[in-house]
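[1] Generate coordinates for the sequence data below:
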Amino acid sequence: MKNHQTIEEYIDFLSSKGFRLRQDAVKFILFGQQYTGASDWLVNIAIETTLKIQKEFDGSYYLSLLEQLVDEKVANRKEAFQFLKKKGIE
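    This is a model prediction of the structure:
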């Protein structure tokens, strides 16, 4: 995943790799971003981690993870993955 992809670009990337998110999942992803005020890159990390751990999109897992990342005030991708590792998530 390249840095600074928009959510739409990341979803298109997933689709190109054969992982298609349903429209309701995409809407929930965008809702989660609005609810938390998260940046696109942080939302993309939450999507990526949710899919790696859950093997499918799980809205409640994604939102909980996104809230934790926002609350932790991670400033970059490296900090995000350090936080996830510390929590035993990654």
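
[2] okay, CA-based contacts and neighbour counts for the rest of this
    OK.

[3] I'd like to check what contacts the helix or strand where Glu48 lies. Which residues are they?
    Counting by DSSP states H and E, the element that carries Glu48 is helix 40-54. Applying CA atoms under 8 Å, 6 or more residues apart in numbering, the contact partners of helix 40-54 are 3-7, 10, 29, 33, 56-58, 61-62, 65-66, 69, 77, 80, 89-90.

[4] next up, for comparison:
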Amino acid sequence: MSKTFKSFTEYIDYLSSKGFSFGIEEFGFIEFGKNYTGSTDQVVIIALELTLKIQREFDGAFFISLLEKFKQENIANKKQAKKHLEELNII
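    Predicted structure coming up:
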């Protein structure tokens, strides 16, 4: 992700412009995951991006599990997230 986004809603708008569609249910699930884990918008964007790249679609359970892993490991940026997922053989 070369572009910087201020909020996860801005990132979802960007994805929508690229052909990904998010309904109210998916958007609500993303919001729930953000609040449930107390994640920042940047961590939510990272988890969402990696969910889409790994699963090739939005998978709510996978997304939440990434947010939980990132919170548990105090991951705050994309480089840390990718390294952690590589260590877990997820990517």
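
[5] TM-score for the pair, please.
    Laid over one another, the chains give 0.91 as their TM-score (TM-score structural alignment, normalised by the length of structure 1), with 90 aligned residues with a CA RMSD of 1.2 Å.

[6] Of the contacts of helix 40-54 of structure 1, which count as buried by neighbour count?
    Among those, the ones that count as buried by 16 or more other CA atoms under 10 Å are 7, 10, 29, 33, 57, 61-62, 65-66, 69, 80.

[7] Buried residues of stretch 20-30 of structure 2, list them for me.
    Result for stretch 20-30 of structure 2 [16+ other CA under 10 Å]: buried residues 29-30.

[8] Where in structure 1 does that stretch align, residue-wise?
    Matched against structure 1 by TM-score structural alignment, stretch 20-30 of structure 2 falls on residues 19-29.

[9] How about residues contacting the matching stretch?
    11, 14-15, 43, 57, 59, 62.

[10] For ChimeraX, what selects the buried ones among these?
    In ChimeraX, this line selects whichever of the contacts of stretch 19-29 of structure 1 come out buried by 16+ other CA under 10 Å:
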select :11,43,57,59,62
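
[11] Mind putting the contacts of stretch 19-29 of structure 1 into CSV with distance to Leu21 of structure 1 and secondary structure?
    Below are those laid out as CSV (distance: CA to CA, whole Å; DSSP: H, G, I helix; E, B strand; the rest coil):
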residue, distance to Leu21 of structure 1, secondary structure
Ile11, 7, helix
Leu14, 8, helix
Ser15, 8, helix
Val43, 14, helix
Phe57, 8, coil
Gly59, 11, helix
Tyr62, 13, helix
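
[12] Right, I'll leave it there.
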